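Colleague: Give me coordinates for this.
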Amino acid sequence: MGFAGAMAVAMTVDAIWGWPGVLFTRIGHPVTWIGRLIALLDRNWNRPADAPATRRIAGAAAALLVIALCAGIGGLVQSWLVPGWSRAVLLGIFAWPLVALRSLHDHVAAVAQPLQSGDIDAARLAVAQIVGRDPTSLNEAGISRATLESLAENASDGIVAPVFWGALLGLPGIFGYKAINTLDSMIGHRSERHLWFGWAAARIDDVANFIPARLTGLLFALVTAHPSVALSCMLRDANRHRSPNAGWPEAAMAGALGVRLSGPRSYHGAVTDEPWLNEGARDPLAADIGRGLRLYIRAMLLLGGLLAALALI
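Modeller: Have a look, this model is predicted:
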């Protein structure tokens, strides 16, 4: 079956079970383990008194250490497995915790349900679990927009990218990618503390997500009723996004649903004036979150089918 088959197994297991709460309570999750290591390095190596160049070098060393350690563990586990079809199944089981297919669906559905029933306060609490912007001022359109953007971006970061690197390199690929993604989420932002220390983590994440982000946008476009509209929107607007990668799945989602995404948003009381994706379209509403989830499911089914076909080849 190979690595592609193993990633199809991982997607299937996660779609059925997700990461059970009892496991999280007892042992946590691989991402939380990686996060503890990153936090330890951040506390000890990211010293505010050091010069910016020193902090940048320390951050690069920390990033490379975490990535190498995770990829190395993946390589060791992979080397212990006996060749054969059962090896691919076991590879898929080991890769399963690093594919957030069920978790993303459930977090987005948790926003859609109260919003559709008119409980704006519950929807704000739910959307705060998946986005960093200030939810207190968000109305129905703002909550829907934030949720669809998170769905599109996390479909790339949380499913397509780890599966892509896993299909190419096996466990070292998916373990190493998850380290990259966790580094970026923890230290790869432009805060005063992490502007220099997190510089390398952010750049590595940009490179690792370059192909998966565009692949995610393509998957969204292919499973919509009007692929040419979604593709046109993606190609036209993706580079307007502040991120070199997130604009691709978000623009494809906007075009596929016929709504506008991105645009101005508030972070910690400060409004950032971001350009619109699919400008001129209407604002999304609660019902569009359900449409986005159905688009996401179809795209993930297409991805799983492609992996299964590659495994058979």
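
Colleague: can we go C-alpha only for contacts and neighbour counts from here?
Modeller: Noted.

Colleague: Okay, Gly224 and Asp50: tell me how far apart.
Modeller: Actually, residue 224 is Thr rather than Gly. Using Cα to Cα, to the nearest Å, we find Thr224 at a distance of 51 Å from Asp50.

Colleague: more crowded one of the two?
Modeller: Neighbour totals were compared for Thr224 and Asp50, and Thr224 leads with 21 against 12 (other Cα atoms under 10 Å).

Colleague: My understanding was that that one contacts Leu295; is that so?
Modeller: Yes - in this structure, Thr224 is within contact of Leu295 by Cα atoms under 8 Å, at 6.9 Å.

Colleague: and the residue found closest to Ala128 once you drop the neighbours it is linked to in the chain, how many neighbours?
Modeller: Distances taken as Cα to Cα, 6 or more residues apart in numbering put Pro135 closest to Ala128, at 6.1 Å, once the chain neighbours are dropped. Using other Cα under 10 Å, Pro135 has 23 neighbouring residues.

Colleague: Pro135 and Leu115, how far apart?
Modeller: According to Cα to Cα, Pro135 stands 13 Å off from Leu115.

Colleague: again, but for Asn46
Modeller: Here Asn46 is placed at a distance of 41 Å from Leu115 (Cα to Cα).

Colleague: Kindly report the same for Arg55.
Modeller: Look at Arg55 and Leu115: by Cα to Cα, they are 44 Å apart.

Colleague: Report the secondary structure state of the residue of the chain positioned farthest from its centre.
Modeller: Going by Cα atoms, centre = their mean, the residue of the chain most distant from its centre is Ala49, 33.3 Å out. Three-state assignment for Ala49 (DSSP: H, G, I helix; E, B strand; the rest coil): coil.

Colleague: Now show me the structure for the sequence below, then we'll compare the two:
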Amino acid sequence: MSSIMLMSGAFLVEAVCGWPDWLYRRIRHPAVWIGSLISALDAALNLDRFSPAARRALGMLATLVVVAVPTLSAYLLVVLLPETPLGFAVEVTVASSLLASRSLYCHVLRVTQRLEHGDLAGARQAVSHIVSRDPTELDTTGVARANLESLAENASDGVIAPLFWGSLLGLPGLTAYKAINTLDSMLGYRTDRLWAFGGFAARLDDAVNLIPARLTGGLIALASFRPRHAPRRPESPLAQCGLAGERHGRVARHSAARPTRVCGYGGG
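Modeller: From the prediction side, this is the model:
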């Protein structure tokens, strides 16, 4: 079975079905399983008594373990599955669990609906599920901007990058990407405790997202219906400008013909 066929089927299944709540309640989710392994290694190896150099080395070891365990599991599954329609269905189902298009759509839609109904408190609560910042002080525009920034970032992390690596390297490649991305989301912060241990994982995540992030930027530019103007603008490398709002942000532009528009970027 070709990897492209696998990912096409997985994308279709995930877009239609997602990861059902009843299944999550029973067995959680593959990302949660990976996260549990990361938490266990972080608690066991990332100790204050170790020097920064030792924690960097242990962080590299933990990263290799976290990537290897699910990747080898996926490889064994592919080898052991029979080349039958049932085997194909199982592999597609597993691959679909590592995509997040439906989940991302539902979360972003939930925030949007709360804002449309004037429910700022509900919108803040909803957006807290997809951003890492504290949304309690955000106004309506701030919540909308955080929602769009998260959509821009997670379109790459949760959809385009998994499809890219799955199409290139099959289920093992898809699983390896998911492990790396989960490592970055849990350990890739520039804090005193985490950066020495998680810095390697963060840089590895940057590397595996290099091409998918640019593919995502191109798709956002196409979806914004402004791609032919982008090369003439100084902020054209900022793909999230296709999701720009109308309030001051990290980067702003102004012209006599258009009001000031925001190109907020950076995600959660």
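
Colleague: Contact partners for Tyr189 of the second structure?
Modeller: Tyr189 of the second structure is in contact with Trp195, Gly198, Gly199, counting by Cα atoms under 8 Å, 6 or more residues apart in numbering.

Colleague: I'd like to know how many residues surround the last one.
Modeller: Other residues within reach of Gly199 of the second structure by the criterion other Cα under 10 Å amount to 21.

Colleague: quick one, what contacts it?
Modeller: By Cα under 8 Å, 6+ apart, Gly199 of the second structure lies in contact with Arg56, Gly59, Leu187, Gly188, Tyr189.

Colleague: 6 Å instead?
Modeller: Gly188 (Cα atoms under 6 Å, 6 or more residues apart in numbering).

Colleague: Could you do the one 3 residues further on as well?
Modeller: In this structure, Ala202 of the second structure makes contact with Asp184, Gly188, judged by Cα under 6 Å, 6+ apart.

Colleague: Please report how far it lies from Met186 of the second structure.
Modeller: To Met186 of the second structure, Ala202 of the second structure is 10 Å away according to Cα to Cα.

Colleague: next one: Ala40 of the second structure
Modeller: For Ala40 of the second structure, the distance to Met186 of the second structure - Cα to Cα - is 12 Å.

Colleague: And the two? Which one has more around it.
Modeller: Between Ala40 of the second structure and Met186, counted using other Cα under 10 Å, the more crowded position is Met186 (16 against 12).

Colleague: aligned partner of the more buried one in the first structure?
Modeller: For Met186 of the second structure, the aligned residue in the first structure is Met186 (criterion: TM-score structural alignment).

Colleague: Run through who's touching whatever helix or strand its match lives in.
Modeller: Secondary structure assigned from DSSP states H and E places Met186 of the first structure in helix 171-187. Residues outside helix 171-187 of the first structure that contact it (Cα under 6 Å, 6+ apart): 67, 70-71, 74-75, 162, 165-166, 194, 198, 201-202, 205.

Colleague: ok, 8 Å please
Modeller: By Cα under 8 Å, 6+ apart, the residues outside helix 171-187 of the first structure that reach it are 31, 34-35, 38, 63, 66-68, 70-75, 77-78, 91, 94-95, 98, 157, 161-167, 194, 197-198, 201-202, 204-205, 208.

Colleague: Equivalent analysis for stretch 15-27 of the second structure, please.
Modeller: Outside stretch 15-27 of the second structure, the residues that touch it by Cα under 8 Å, 6+ apart are Ser96, Ser97, Ala100, Ser101, Arg102, Ser103.
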